[in-house]
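> Using only what follows, build the 3D model:
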Amino acid sequence: MLQIKNISNSPVTEDESIIYEIRSLFPDFDKRLQDLIAGMSGCSPFLYGLVKKEINWIKNALTSTINPEAEIISEVLQSSDVTKSLRIAKGRIALWTALQDLSGNWQLEDVSKCLSDFADFSVKVALKTAIESIIAERKFSKLKNYNDAEQIGIFILAMGKLGARELNYSSDIDLVCFFDDEKVAEKDFFETRKAAIAVIKGVTKILSETTEHGYVFRTDLRLRPDPSVNPVCIGFEAAEKYYEALGRTWERAAYIKARYCAGSKTLAVKFLAALYPFVWRKYLDFAAIEDAHSIRIRYQRKIELKTISSILGHDVKLGLGGIRDIEFFTQTRQLIVGGRDPDLQVPETLVALVKLAEKGWVSTDTSKRLAEHYRFLRKVEHLLQMVNDAQTHTLPQTDDGFLRLANFLMLDRTVFKEKIINALKSVHDLTESFFNPEEGSIPKTVFPEGKTYRQDLISRWPSYPALRTARAEALFLKIQPIILEKLSNAVDADRALISFDKFLSLLPAGVQLFSLFNTNRQLIDLFIDIISSSDALSEYLSGNVQVLDAVIGGSFWSQWPGEKSLSQDLANTIAREQDYESQLNASRRWGKEWHFRIGVHLLRGVITPKMATGQYGELALATLKELWCLVNKQFAKKYGPSPGRGAVLIGLGSLGRKRLHSKSDLDLILIYDAAGVEASSGEKSIDSRTYYARLTKSMVAAIGAPMTEISLFQVDMRLRPSGNQGPVATSWEAFKHYQISEAWVWEHLALVNATIIAGPIGLQNDVSEFCESLKTLRPDEKVMSGLSIMRKRLYASQSMNENWSLKLGQGKLQDIELVSQMGIILTNERVSGVHSGLNALFKLKKICAEDLKYLINTYDMLTDVQILSKLLSNENILDSELGANGEELLLQHTDTQSLPLFFEKIREMTTKSAKIISNILPNPKEVYDER
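Okay, here's the model as predicted:
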């Protein structure tokens, strides 16, 4: 037979009369096919009735070369009586699916897809028919000029099992129906809504009403917003406002499976896009676990729960270890992480389990076992419904009932029951700990035994903003004993508790963080490590707890990806957002997570300070490159593309050297070349000078302006020609003139390490070559004397408060950087970086090998200390209380035994370095012109 190629299973029946009847009805079929039809007829009264009703159709379907599914659809489309033809078609689809399923020729996905595709088709036909009927009745004057759902503005979404194309044999179909209330005039609203409601009622009647030919699909419309109040079809805008203001976790989970089904596809796509932020949160949403667990408890209370060891009458869908537990486990994981990873935004349960394993959110073993159990339990569910075409999920109460189900699968009854019990138990074991992780692990008392804590601190915790809700307080009480236990085990327990108290006092809300800790308790160790070691990172964390999402993401401890990969990752992140503001906020969230990762890696010793400063630099450059593209694209929408040759963005200072710390500002300048073009060519044309000034301000705002997400970087543009007195964007010609005729020595020193971040290649090359040419603009003596007098003025203006600055002061970072830049200019080499500049001075015999090594060692140590001090504290390193962990980290990287010795070592090294630099430069008393 052409249409059933393999028969690997054949239901068993001992009813000789049915076997005889089937063989007489289908004498031309071979014995295997006769046994298949007889077996399924003996096991299912419903299928037996269909077989006898559709004898000729079965013969044609199984021998024809035409796909029966396509033929069934074609017959409906050609029929003048849709109500009748759909019902006949539904019976034939059920027969066809059962034959393929029970023969073993189809897998679960094939069966569900066939049923779901027919449901989709039925809804489309029913909607078209209902609209035609309403228009023909002429009850609604506003519809007289409309012909279809697209014009009327009605659309239907498939939800639940239909949305995921996972229908059962006797599933209800979950639909939500909407009309476009945005384009309707206020005076026409009520009539339009009334018409839309009438259409949807017509759809449900066509699908659900039982006639002499049966029914098509029972239709459930209760997944719409507030179904006890709202009609069966509600406005697009009203629904959007409801979800935005009142949407609950279970509704978010429901929309994971939502998809377009019928009506206006344009509106459906628009609506689902509008709901995207509601369904897919930008942060890891571990609070969803608590919500999902509450939902599970509620539906489990509605049914009479039975122990898995006694499965008579057990509900394979809602009971312990049932299908819903697998679906909730999967969907809740999707809700938690799907907003950050679009690959997980899939409606199918089995596909989602595979994706979750691929991304590391569940183990491969758990994914495979749950998928195996899901397939089996769904198979059992199919068989239960197949018997009498009843929407049931309840296992039989009798052994005879189990025998019937076992016969479907050619299994021994006892083996079949054991297989069900094993599947239910396994599912329960695999999912229960996820939804209820605290069971059996939380002490009965709030405080761990044998420990004493500062009650003056703990007693005020309930008054903090993070604990102001009952839900937050309940979650915190679950993790409080663990946190207190770990705080007491810290190197400096008292300071750790004080740090935690400060963190908690600054935390604006607690539900998400406490849920995260409750579900991922291994994170508490890292958290305690951070707050007990780094005041700066702890304070940052209190205002940006979402960065902890990255730790759970699976790749947090992976190797640093490099600037190119970072740029691509950020570009992908930006591309997923719908509007400019969302894109900017997304870029900031992305940047903060990578920034936090660098700090944690440094704190944990995964990377060295030298590696950290390079990573901070690459992160900044990747961010700036992608933001530049984004800002230019957005700016061009209003003002047109860049006039002339465009503009280049240049990084100076630490950014130019690609060596930053956690709190570095970004030194930027922008140079543009209008090339004689007077104005932009956009919808709103502006002169070129104004264009580039506004573009610069837009770029600065994109980096640092206040938004929903706080800025990662602040911009400093004082190094542009004429500093704050000059225009924010400098023309190419003005830049050249200024550098040749007006620039001070220090301004040319600053350009030594300039990095061109973004812009047209042609202009990049021109600017780069020009900056190189400036190295020979002045005689060597002029460069050295200019730096000498500049150095004198710098240190004369520095206050006593800067005595312990690692950057400012003689022999410190800035001093060494300036003299190294001078070395690069004097040798006119195409190099950058402090080490290169110091080596250039050695080549010029301005410095001996011993002094070269000393300056390099001093610079490297000061850089390490600066990186660490910015991570450990928000205060001056001399004034801050570093705590035991912070001190240990600092002393370890400077090879000293105590803080006094550490400070003494810095004094000695910077004092000697200052003398070395002074010996390189001429006496400032002998020079008069800093230019």
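
> Please make it C-alpha for all contacts and neighbour counts, starting now.
Will do.

> Regarding Asp667, what is its secondary structure?
Of the three states, Asp667 takes strand according to DSSP: H, G, I helix; E, B strand; the rest coil.

> Surely it touches Leu624?
No. Applying C-alpha atoms under 8 Å as the test, Asp667 and Leu624 come out as separate, 11.7 Å apart.

> what about Trp178, which helix or strand?
If you look again at residue 178, you'll see it is Phe, not Trp. Secondary structure assigned from DSSP states H and E places Phe178 in strand 173-179.

> which of the residues in that strand are buried?
Buried residues in strand 173-179, counted by 16 or more other C-alpha atoms under 10 Å: Ile173, Asp174, Leu175, Val176, Cys177, Phe178, Phe179.

> Need these in a markdown table (columns: distance to Phe278).
Shown next, in a markdown table, are the buried residues of strand 173-179 (distance: C-alpha to C-alpha, whole Å):
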| residue | distance to Phe278 |
| --- | --- |
| Ile173 | 23 |
| Asp174 | 20 |
| Leu175 | 19 |
| Val176 | 17 |
| Cys177 | 18 |
| Phe178 | 18 |
| Phe179 | 20 |
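
> Quickly name whichever of those residues is closest to His595.
Val176 (42.8 Å; C-alpha to C-alpha).

> So Ser587 versus Ser367, what's the distance?
From Ser587 across to Ser367, the span is 32 Å (C-alpha to C-alpha, to the nearest Å).

> Of the two, which one has the most company?
Using other C-alpha atoms under 10 Å, the more surrounded residue of Ser587 and Ser367 is Ser587, with 24 against 21.

> how about this one, so we can line them up?
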Amino acid sequence: MTTIHSQYFAVLDQLPDPYDRERADIGIKRLMEAAQKLPESEPKCDLLAVCQSPGASDLLGSMFGNSPFLTQAAVSEPGFLATLLIQGPGEAYHHAISPLKCGQIKPIRTIIPSQPAKTLRMVKRRAALTIALADIAGLWTEPRVVQAISELAELSISHCVKHLLRRAHETGTLILPDPENPEDGSGYIVLGMGKLGARELNYSSDVDLIVFYDPDAISTAAPLKLQQNLARLTRDLIQLLSERTEDGYVFRTDLRLRPDPSATPLAMSVEAAETYYEGLGQNWERAAMIKARQVAGDESAGDRLLERLAPFVWRKNLDFATIQDIHAIKRQINAHRGGDTISVEGHNVKLGRGGIREVEFFAQTQQLIWGGKHPELRQIKTEDALRMFAKKGLITGGTATELIGAYWYLRKVEHRLQMIADQQTHELPPDEEGLRHVATFLGNKNVDEFRKILTGHLSTVEEHYAQLFEEHSEIGRETAPGNLIFTGTDDDPSTLQTLTQFGFEDARAVADIIRNWHRGRHRAMRTERARQILTDLAPQLLAAFGTSPDPDGALRRFNGFLSALPAGIQIFSLFRENPSLLDLVAEVMGSAPRLASHLGRRPGLLDYVLEPEFYGPLPDERSLEQEIRGVLAAAPDYETCLDQSRIWTGDRMLQVGIHALRRLAPWNDISAAISDIAASVISALASQVHAEFSHQHGIIPGGQWMILGMGKLGGREMTPSSDLDLIVIYDHDAGAQASDGKKSLNPGQYYSRLTQRLINALTAPTAEGNLFEVDMRLRPSGTTGPIASHIGAFTKYHDESSWTWEHMALVRARAISGNERLIRQVNQVIEKTLTRSRDPAHLLADVAGMRERIDTEHRTGSILEIKHFRGGIVDIEFIVQYLQLMHAANHPSVLCANTADALESLAAHKLLDHSDAELLRKALLVFQSIQGHLRLTLEGQLDGRSVLMLPKPLQKSLADLGECSIPEDLETCLETKATRVFRTFKKILDDAPAG
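Down below sits the predicted model:
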């Protein structure tokens, strides 16, 4: 009589009960139906007979009633199941894997293309069924189970590699020394990592691989394409193993443990690997390499590689920062566990508190710490490492026994979870019914018994792990609301959640940026010490960036800042010693793109930022001009002079910008300081440009020139993004015909080209960036007139031809640079033009018409575009300039270039009602503050955005500047002010005398 193997009889009373008896009966019925369909060549009678023998229904019911996956596997392989039941798991396992142990690979031309994939999947299905039944029946221990799964994976990988190498040889891609044994001497190395390397795979494990090659050991007809060809071979390896076909898949395959996986090919040369690990290898990679083992390919080449990498993994000395980093690896796995208690429902037996990973890290961490000095601790298997710790006295024998017992029990639970439906899961069901299924499959009487056993083991692991790790303070605990871990290759879900809590929108992109820091992508991160310091700083750095108006943009700019650094230790140490500096840098990076760009080019400025004088009163225009003239005078050549002008301007703009961000000065002082910086650099550059120009073209007899600042520059009301409105005027001796240089020019050509050279000096981008954009359209005759005007032409134009709108522009004219006599002449022309008697009706019509044209061209419904919003800045400027032109003939002192000063002067002369002047002055300060802060903090246009569409920190800053308690009310507050301004505008122009 055909019966089940005697081994099964011995364990029948220990089998788990079927969780679902109906499903068990249906499974047995399906198996019988499958047996009837077996061809005569298969052991149909044996299967039918053995299934009806004593004990068979118990054995099959235990499997079918608990695992739909194993039911399907058995029904798919009825003939093999007969072998498994009759011969026992040992013989059946060897029979299952025998196709992979045949040694030699047949010539490719004799193999059906799909055959290797079909063979692999058949072997996997049969071996998995064998291992599972041996496990469920308790015939194999958990160590034997994981050993078998790992052997299956290793044989599968090796079989694929042999097949692919043989194919590469036969197609001429490679020249193998022994095509009958393709792996030998191939130079192709496949390392098994993680549980595969340790021979501890579970049922649904991925296999973690790293592929290297030794170019010196490989013969190829196309050496320049070697890496490309081997990367393609590796891609085919992944496909053979991972692709799901009608026969299933073999093993999911993961190559992300290789060095810097987002930037390196699938197959990497051994020289590149050694360079990477020696210079940029991280501690988590050292921990991963503990379990590295050759699983396929050229065994001797693999041994050589592992020997060369041993100094990276096993260091003689270890500092505290390295130990902290090792601990950070575990904190990534913890995934913000949500409290200090262990709960069974939904608990992750691999990653959760007291889980499998804590046992593994308990072992790996001590191996990293002590393995450099004690080679006997370099054990690949977790159990072997724990036993060796006890033998060396690093832990007690009791601790080792408890951890080993807990480890294998948790692995058993893990296996049962994965057997149910062949899912890569480690989480227990969140409900009572799901837990009853798991408890039944484990052979427990009820859920309470399972809960008691499981929590006992989890608590044991937790206690021992806590003694090793959690007495140490965690990096950033006081700053981060959750995990901030960037080791490994995968995003930590809790870290992504923490980044979101900090205020980042694209948490995955942020995590990727920081992971690249750890990989040494930037020069500043190439040293281990720099990476350690930045790891310490990460929580504070991210917390600081998270509070900026644009956290994601801030981090991107900081990443750009890091990419430009030649080294990192000094600056990172500066951040660590001065936390307030880190806050400031985060604020600049997130709030002021222009300042961030300059700081990225000039990281050395951070030392200056720490000086008390940086936050003192801003220097006046005279001091600034003296300073920049000295800087430019020291430049050895003209190109350096241009670079230095940009560096100096950026440095000074950074100081003013930080004063603005930190509210160290009111906005009218900020805009005056920006204007003074611009005026100083224009004046200093004008001298340098003229000197350089005269080397080639000489000078004009009696030649003089001067530069008028117009608009915001003239009124000292510039914002960080203001253009320079300029007019250039020149004069020379009456009889001067040409310059006296090697390339002589007549006066008109001379000053036109000199002016163009000045414009180029101000606008041309250099290695140190840009200075300003220049607008010359306010010159006489606008774009149709010459770029530089002779004083005579300038005088004649304004005596005879200039328009009212040009007179309005002249109100804000201010001499920036030039010959003192010529400046006086120009000022006289301007004063004469502005103080002439005017027809009130004509003036009113011109001003009103001009305002309507501007409104038509720039009309906006967004109050944040406060310059052109009705009742905004332009309306205030029109009120002032209208009144100035109306009354300058009798009151020339009202001709102030600055709008706020003009309001005060008009009120003092009783030409503007005091209450109206105060209303306009206060509104102007608020509007200019809002405009200036937006220009400082935002790149590009507002594009109609409302206040509440802006970043929240920016909303708050704007509300404060707008004298409003909450951001939600800011638009209403501004509109109220604008309404009052517009009402005043209409009152003044409507009440204007008609003549």
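
> Overlay them and tell me the TM-score.
Scored against TM-score structural alignment, normalised by the length of structure 1, the superposed chains reach a TM-score of 0.49; 489 aligned residues with a C-alpha RMSD of 3.4 Å.

> okay, among the buried residues of strand 173-179 of structure 1, which ones form the most distant pair?
Pairwise distances across the buried residues of strand 173-179 of structure 1 (C-alpha to C-alpha) peak at 19.5 Å, for the pair Ile173 and Phe179.

> Which stretches in the stretch 751-900 of structure 2 count as helices?
791-800, 804-810, 820-834, 840-858, 873-887, 899-908 (DSSP state H, counting those that start in this stretch).

> Kindly indicate which of the buried residues of strand 173-179 of structure 1 lies nearest Arg252 of structure 1.
After measuring the buried residues of strand 173-179 of structure 1 against Arg252 of structure 1 - C-alpha to C-alpha - the closest member comes out as Val176, at 13.9 Å.

> ok, the closest one touching Ile154?
No. Using C-alpha under 8 Å, Val176 of structure 1 makes no contact with Ile154, being 10.9 Å away.

> before we move on, the earlier item: which helices and strands does the strand holding Phe178 of structure 1 pack with?
strand 154-159, helix 160-163, helix 189-208, strand 219-220, strand 233-235 (3 or more C-alpha pairs under 8 Å, 6 or more residues apart in numbering; DSSP states H and E).

> which SS state does Ala647 of structure 1 fall under?
Assigned with three-state DSSP, Ala647 of structure 1 falls in the strand class.

> just the angle between the strand holding Phe178 of structure 1 and helix 189-208, please?
With axes from the mean of the first three to the mean of the last three C-alpha atoms, to 10 degrees applied, the angle from strand 173-179 of structure 1 to helix 189-208 works out at 160 degrees.

> where do the helices sit along the stretch 551-700 of structure 2?
Under DSSP H, counting those that start in this stretch, the stretch 551-700 of structure 2 gives helices at 551-563, 569-577, 579-591, 593-601, 605-609, 621-633, 638-661, 667-697.

> I'd like those helices as a markdown table, with mean neighbour count appended.
Shown next, in a markdown table, are those (neighbours: other C-alpha atoms under 10 Å):
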| stretch | mean neighbour count |
| --- | --- |
| helix 551-563 | 21 |
| helix 569-577 | 17 |
| helix 579-591 | 23 |
| helix 593-601 | 21 |
| helix 605-609 | 15 |
| helix 621-633 | 16 |
| helix 638-661 | 20 |
| helix 667-697 | 21 |
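
> Just put those in JSON lines and tack on distance to Ala328 of structure 2.
What follows is the helices of the stretch 551-700 of structure 2, written out as JSON lines (distance: least, C-alpha to C-alpha, whole Å):
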{"stretch": "helix 551-563", "distance to Ala328 of structure 2": "22"}
{"stretch": "helix 569-577", "distance to Ala328 of structure 2": "19"}
{"stretch": "helix 579-591", "distance to Ala328 of structure 2": "22"}
{"stretch": "helix 593-601", "distance to Ala328 of structure 2": "30"}
{"stretch": "helix 605-609", "distance to Ala328 of structure 2": "30"}
{"stretch": "helix 621-633", "distance to Ala328 of structure 2": "48"}
{"stretch": "helix 638-661", "distance to Ala328 of structure 2": "35"}
{"stretch": "helix 667-697", "distance to Ala328 of structure 2": "45"}
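
> Among those helices, single out whichever gets nearest to Thr899 of structure 2.
Closest among the helices of the stretch 551-700 of structure 2, once you apply C-alpha to C-alpha, is helix 667-697, at 10.4 Å.

> quick one, what contacts Phe503 of structure 1?
If you count contacts by C-alpha atoms under 8 Å, 6 or more residues apart in numbering, Phe503 of structure 1 has them with Ile531, Ser538, Glu539, Ser542.

> Filter those down to the buried ones, PyMOL style.
Buried residues within these, by 16+ other C-alpha under 10 Å, are selected in PyMOL with:
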select buried, resi 531+538+539+542
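
> Out of the contacts of Phe503 of structure 1, the closest to Arg333 of structure 1 would be?
Nearest to Arg333 of structure 1 out of the contacts of Phe503 of structure 1 is Ser542 (C-alpha to C-alpha; 24.9 Å).

> tell me which residues in stretch 417-433 of structure 1 are buried?
Neighbour-count burial for stretch 417-433 of structure 1 flags Lys417, Ile420, Ile421, Ala423, Leu424, Lys425, Ser426, Val427, His428, Leu430, Thr431, Glu432 (criterion: 16+ other C-alpha under 10 Å).

> Now, these that are in helices?
When DSSP state H is applied, the buried residues of stretch 417-433 of structure 1 are split such that Lys417, Ile420, Ile421, Ala423, Leu424, Lys425, Ser426, Val427, His428, Leu430, Thr431, Glu432 fall in helices.

> Not counting sequence-adjacent ones, nearest residue to the first one?
Setting aside the residues directly before and after it, Lys417 of structure 1 is nearest to Phe402 in space (C-alpha to C-alpha, 6 or more residues apart in numbering), at 7.5 Å.

> Pretty sure Arg413 is one of the things that neighbour touches, is it not?
Yes. Using C-alpha under 8 Å, Phe402 of structure 1 makes contact with Arg413 at a distance of 6.3 Å.

> So which bits of the helix or strand hosting Ile323 of structure 2 are buried?
Here Ile323 of structure 2, judged by DSSP H and E, is contained in helix 320-334. Of the residues in helix 320-334 of structure 2, 322-334 count as buried by neighbour count, 16+ other C-alpha under 10 Å.

> helices or strands up against the following helix or strand past it?
Next helix or strand after helix 320-334 of structure 2 toward the C-terminus (DSSP H and E): helix 356-370. Judged by 3+ C-alpha pairs under 8 Å, 6+ apart, the packing partners of helix 356-370 of structure 2 are helix 283-289, helix 320-334, helix 382-392, helix 397-421, helix 447-468.
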